[in-house]
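**Student:** the following comprises the amino acid sequence and a computationally predicted model.
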Amino acid sequence: MEKSVRFVFILFVCAFPTDIVSRRHGHRSKSHGNKIVGGYDTTIQDFPYQAYLLLQKGSDYYQCGGSIISDSYILTAAHCLSGVSKVFARVGSTDADSGGTQYKSTHFKAHPKYNPGTLDYDVGLIHFSNKINLDGENAKAIQLAESGSSVPPDTTLTVSGWGATSENGDVSPTLMAVQVPTVSTEECNNSYGDITVRMICAGVPEGGKDSCQGDSGGPAVGDGPIQLGIVSFGVGCARPGYPGVYSNVSALRNWIRKNSGIYHQQMVAVGGIPDTIWIVVSMEKLFCIIFILWSCAFLGDVESSVPDNSTKRFHDDHYIVGGYNVTIQEFPYQAYLLLKKGRQYYQCGGSIISNRYILTAAHCLTRVSKVIARVGSSEADSGGTQYTSREFKIHPRYDRSTFDYDVGYVRFENIFIDEVNTAIVTLAESGTRVRPGTYLTVTGWGATEEDGDTSENLMAVQVPVVSNARCRQSYDTITSRMICAGDEEGGRDSCGGDSGGPGVTDDRVQRAIVSNGIGCARPGIPGVYTNVASVREWIRRNTGV
């Protein structure tokens, strides 16, 4: 669980020409993410096939759209799935962040001919072992265009999603829709020059109506409703003379059929068979069994970049380095934080200090718009109770370059404390010292190795405190608001995704907050923690704790 000292989020736009972005979270054209431009508010009852996707890629989370095509499959764009390790799908809700039902999958596939440079063959499938509950009102499968069918110019497409309402804007918390007419491939090539038969273009010449960042992978439907397109890319959002580009479902229909078994909406997927084989049974074609080999290689995990060697990289995908598995009952004060920053989500740790407050690191809260806290669970992604807050505060003297005064808190209406799965941690009193050689027990869901993935289960590690004088041999910015801890030989440490989490001593008193460091568990380089005793009065004045 690396400590992040500075979070530099990977902007997927960088991989493509400046203005071209896929409509993944944060992009569009050949990049990803926002709400519908020039559209209108709608409800999931109007678009029950719409799915909201939150995708984990290394230490970042981003959003895309998708469409339910059966009780086992969601259709989306290939570019949404590149390098992804896990997908969370919310269906049956108008709201992006709440309601409906959430499903998790690690089984997905992009078209083998997908070209990330041109976004040709931009289609992918997500398979869910736990069947999606299709109630016919809030969740329903969409009919797909048949292979070989055409989409003439001036066909009206209705596009829905939670993307941006303006270019480079924020994503929408509620479902939006827009109607745009298709344009001919010839006209579209005047703007792009590389439009293929696997693409459809749609938009108004004067601009002002379009899909945008965060809409990627979402459905574009015609009358029926029948899904004709998948949100793919475009230049900016709703610019005059630049229609949006969509994957042509008809041209990709055979691949979808072969890999999902969706011939008609009566198809039923059975299994959720792990590892390499999915079995799909067609109700029309008696027990015709299609074995699909899962051969699509995933791109390597992507982590947030570090601006220089004086900071630890932030990861959302590993456990404690050199540590061990634990349960929430052993550390009931531990909180898992998912933080929204612009169009991305990332994780941190925190500690429950009252039924209203969670303590964390200031760097976790910088420029954050929303915090989702899970408490009472050993697992990062499920169980316990989830709370949402938009009220948080960082120390006014926090220095982003040195990580001095790296402390903050999040306020909630009421956290239920049961003293078994949730409990309040005791904080070190002002002026108390932590002597060198004292062991800190650090917990969290961060990485188990430098540049590794975050852990799904709670982990712990014990590290000895070293003197600040010794720590200054590794860092030149150590102050009295910091504690350093780690083995001289390395091998044990907190890591990426652990930031903001607690460091406690044997008396179960929290004396430290995971802050920063160079790498994870490197020999001779201890981790750096905020000294709770030195910031205790600020915590007391602002929280009453």
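**Tutor:** Arrived safely, thanks for sending.

**Student:** make it CA atoms for all contacts and neighbour counts henceforth
**Tutor:** Will do.

**Student:** mind listing what residue 156 touches?
**Tutor:** With contact taken as C-alpha atoms under 8 Å, 6 or more residues apart in numbering, residue 156 is in contact with 179, 180, 181, 182, 222.

**Student:** okay, now residue 542: neighbour count?
**Tutor:** Counted with other C-alpha atoms under 10 Å, the burial measure for residue 542 works out to 12 neighbours.

**Student:** same check on residue 386?
**Tutor:** Using other C-alpha under 10 Å, residue 386 is surrounded by 16 other residues.

**Student:** can you list the buried residues in the host helix or strand of it?
**Tutor:** Under the criterion of DSSP states H and E, residue 386 resides in strand 385-389. Under the neighbour-count criterion of 16 or more other C-alpha atoms under 10 Å, strand 385-389 has 386, 388 buried.

**Student:** how many neighbours does residue 108 have?
**Tutor:** Using other C-alpha under 10 Å as the criterion, residue 108 is surrounded by 22 other residues.

**Student:** and for it, nearest residue in space, chain neighbours not counted?
**Tutor:** Excluding the flanking residues, the one nearest residue 108 by C-alpha to C-alpha, 6 or more residues apart in numbering is residue 126, at 4.2 Å.

**Student:** what do you get for residue 55?
**Tutor:** For residue 55, the spatially nearest residue (C-alpha to C-alpha, 6+ apart) is residue 87, at 4.6 Å.

**Student:** which helix or strand contains the one you found?
**Tutor:** Residue 87 belongs to strand 86-91 when assigned by DSSP H and E.

**Student:** for that strand, packing partners?
**Tutor:** If contacts are counted by 3 or more C-alpha pairs under 8 Å, 6 or more residues apart in numbering; DSSP states H and E, strand 86-91 sits against strand 50-57, strand 101-105.

**Student:** again, 10 Å this time
**Tutor:** Judged by 3 or more C-alpha pairs under 10 Å, 6 or more residues apart in numbering; DSSP states H and E, the packing partners of strand 86-91 are strand 50-57, strand 60-68, strand 101-105, strand 107-110, strand 124-127.

**Student:** next up, a structure to set beside the first:
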Amino acid sequence: MRSFIILLAVISVALAASVPAAAQQRIVGGRPTTVNKYPFVANIQYDAFGIAFSATCGGSLISATAVLTAAHCVAFPASYYSVRLGSSDPFSGGTVYNVTSYVVHPDWTGLDEGDVAILKLARPVIFSDVIRAARIPASVYPIADGTELTAIGWGDLYAGGPAPEILQEVQLNKVNTSVCAERYTALNATLTSPLPTVTDRMICAGTDAGGKGTCNRDSGGPIILNDDIVVGVVSWGYCPDTSYPGVHSLVSAYSEWIVENASSMHSTITFFTVISVALAASVPAPAQQRIVGGRPTTVNKYPFAANIQINEFGIVWDSACGGSLISATAVLSAAHCFGFPARSYGVRLGSSSAISGGTVYNVASYVRHPEYTNLVENDVAILKLARPAIFSDVVKAASIPARVYPIADGTELTAIGWGILNSGSTKPEILQEVQFNKVNTAVCAERYRALHANTTLENRKVTDRMLCAGGDGGKATCSGDSGGPILINGDIVVGIVSWGHPNCFEPMYPSVNSLVSAFSDWIVENAS
């Protein structure tokens, strides 16, 4: 018995020792929760010599065979680790999966940048109400300072205290990265063993009052936005004083690496969830665009309509954005629709259905406007198709205006797309159209200025390189229509759907679109 106890102590402490004490991560000031609410949560355990020890780290299931965690959580052979899924209890219930291999980010040097790893499970998980894959954001995914985030895990309840038997959650707020860096710079001046430097590839989260945070045994666990989007991986912090924010790896900074390395571990069903939702997540909720108050239409009327989809590893997912065919090999869309490699995308042309018919073309490359600034301005991109489209009655190129193309206030415009029809609905299978009117740019700008002054919404400014339309309530563009065309006279693309009010039905707040004439020279040059 003595040798068994000593061996347990030596191995489990050795693992904990791979993370300096000041940087170990645990949930502090939280409350109990369940895997029913967070079915992607993973409890990573040390399982040497067939003996399962208590939880050592957290993680997030991102496909049927891949778990996202922190690089500092794994240092021993893969056979030493196992992952419990589907249980709120770290010691029992759910299913324990062996780990066959893992990969650590190449930039990982020890509690610094690159604190990200992916574990490969020995067999695919069986999905259920308590086991599902989380979403991850694409490479462009801004999060405003002060945004509420959630940390979950089985870490100690307070510094030096016991670990809970039930999963815990705690609400925190995003802390400005520069402010966070300054706090740790000042703290490091007082420590004999300084902590790492805060960088732009990290996300800080905490509370002004302290008393809440992440620490030991929560390392590798998720920092969550909107319940299931993993925006951070718990990395390090200063647990003796929770007034210092926890510091976490910023997932969007590593999303392409995560997708690439999880691909060799994917199963068809789940990797779909990771990739397709990751693209959707790349558009912050207030900016997502959908057709509201419209009616069904066809590509016979709009033969340039392009349905942009995720098409990784030959598996086509449902529509992610809209676009406009402007030449045999070029599709015009929104910059915020893209963050993954070009091979991840496909374009369906010649079909009114988002899920069948027509022809799907692979994307060889794409270019975003060089001044694109995260859904604020210059939200324009061009996709180059791998082969020329074959023109027909249902596949034709749209026209775009020259750089001087005045549009009078009140002019009737048309938006088309496959976005959801109303709040909480599913996307339609058939192309939709809606008519609304151009709104004066200064009036539109003033409405959003007043809105942002009285809410906590991200402050996006309306500029002269944008086109406002709608705002009378009941008719609008929102999620799933991003990148699609705003039309005049049936086939002249004068706008590209970009952003708008979080509630697309809200009267007085028009849809805001990129003004194509402001970018026509750039579009022609890059589409040639």
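**Tutor:** Sure thing, it's come through. This is a predicted model, so every value here is computed, not measured.

**Student:** next, the TM-score between them, please.
**Tutor:** Aligned and superposed, the two chains score 0.46 in TM-score terms (TM-score structural alignment, normalised by the length of the second structure); 263 aligned residues with a C-alpha RMSD of 3.3 Å.

**Student:** surely residue 339 of the first structure meets residue 365?
**Tutor:** Yes: proximity of residue 339 of the first structure to residue 365 meets the contact threshold set by C-alpha atoms under 10 Å, at 7.7 Å.

**Student:** where do the contact lists of the two overlap?
**Tutor:** The contact sets of residue 339 of the first structure and residue 365 overlap at 348, 371 (C-alpha atoms under 10 Å, 6 or more residues apart in numbering).

**Student:** what number of residues lie near residue 524 of the second structure?
**Tutor:** 15.

**Student:** that one should be in a helix, yeah?
**Tutor:** Yes: according to DSSP: H, G, I helix; E, B strand; the rest coil, residue 524 of the second structure belongs to a helix.

**Student:** on that earlier part again, can you tell me how far the residue nearest to residue 55 of the first structure is from residue 189 of the first structure?
**Tutor:** Separation of residue 87 of the first structure from residue 189 of the first structure (C-alpha to C-alpha, to the nearest Å) stands at 34 Å.

**Student:** between the two, who's got more neighbours?
**Tutor:** A direct count of neighbours by other C-alpha under 10 Å for residue 87 of the first structure and residue 189 places residue 87 higher, at 25 against 14.

**Student:** sec struct for residue 259 of the first structure, please.
**Tutor:** Taking three-state DSSP as the rule, one finds residue 259 of the first structure in the helix state.

**Student:** ok, it to residue 293 of the first structure distance?
**Tutor:** In this view, residue 259 of the first structure and residue 293 of the first structure are 9 Å apart by C-alpha to C-alpha.

**Student:** how about residue 248 of the first structure?
**Tutor:** Residue 248 of the first structure sits 24 Å away from residue 293 of the first structure, going by C-alpha to C-alpha.

**Student:** okay, the two: which has more neighbours?
**Tutor:** Between residue 248 of the first structure and residue 293, counted using other C-alpha under 10 Å, the more crowded position is residue 248 (30 against 12).

**Student:** return the set of buried residues in the helix or strand that contains residue 102 of the second structure.
**Tutor:** Residue 102 of the second structure belongs to strand 95-104 when elements are defined using DSSP H and E. Of the residues in strand 95-104 of the second structure, 96, 97, 98, 99, 100, 102, 103, 104 count as buried by neighbour count, 16+ other C-alpha under 10 Å.

**Student:** ok, the last one touching residue 117?
**Tutor:** So the one you mean is residue 104 of the second structure. Yes: at 4.4 Å, residue 104 of the second structure counts as touching residue 117 under the criterion of C-alpha under 10 Å.

**Student:** can you report how many residues neighbour residue 200 of the first structure?
**Tutor:** With neighbours defined by other C-alpha under 10 Å, the count for residue 200 of the first structure comes to 29.

**Student:** now residue 78 of the first structure
**Tutor:** Every residue meeting other C-alpha under 10 Å relative to residue 78 of the first structure is counted, giving 27.

**Student:** then residue 541 of the first structure?
**Tutor:** Under the neighbour criterion other C-alpha under 10 Å, residue 541 of the first structure is assigned a count of 9.

**Student:** name the element it belongs to?
**Tutor:** For residue 541 of the first structure, the secondary-structure element it belongs to, assigned by DSSP H and E, is helix 536-543.

**Student:** residue 338 of the first structure and residue 375 touch, don't they?
**Tutor:** No: with contact defined as C-alpha under 10 Å, residue 338 of the first structure does not reach residue 375; the gap is 11.6 Å.

**Student:** looking at the two, which has the bigger crowd around it?
**Tutor:** The neighbour count for residue 338 of the first structure versus residue 375, taken as other C-alpha under 10 Å, is higher for residue 375 (29 against 22).

**Student:** relative to residue 352 of the first structure, how far out is that one?
**Tutor:** Using C-alpha to C-alpha, one obtains 9 Å as the distance from residue 375 of the first structure to residue 352 of the first structure.

**Student:** let me have the helices and strands packed on strand 86-91 of the first structure in JSON lines, extended by distance to residue 411 of the first structure.
**Tutor:** As requested, those are exported to JSON lines (distance: least, C-alpha to C-alpha, whole Å):
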{"stretch": "strand 50-57", "distance to residue 411 of the first structure": "25"}
{"stretch": "strand 60-68", "distance to residue 411 of the first structure": "23"}
{"stretch": "strand 101-105", "distance to residue 411 of the first structure": "25"}
{"stretch": "strand 107-110", "distance to residue 411 of the first structure": "36"}
{"stretch": "strand 124-127", "distance to residue 411 of the first structure": "36"}
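
**Student:** of all those, which one comes closest to residue 538 of the first structure?
**Tutor:** The closest of those to residue 538 of the first structure is strand 60-68. By C-alpha to C-alpha, the value is 31.0 Å.

**Student:** circling back to that earlier point, gap between the residue nearest to residue 55 of the first structure and residue 79 of the first structure?
**Tutor:** With the distance defined as C-alpha to C-alpha, residue 87 of the first structure ends up 13 Å from residue 79 of the first structure.
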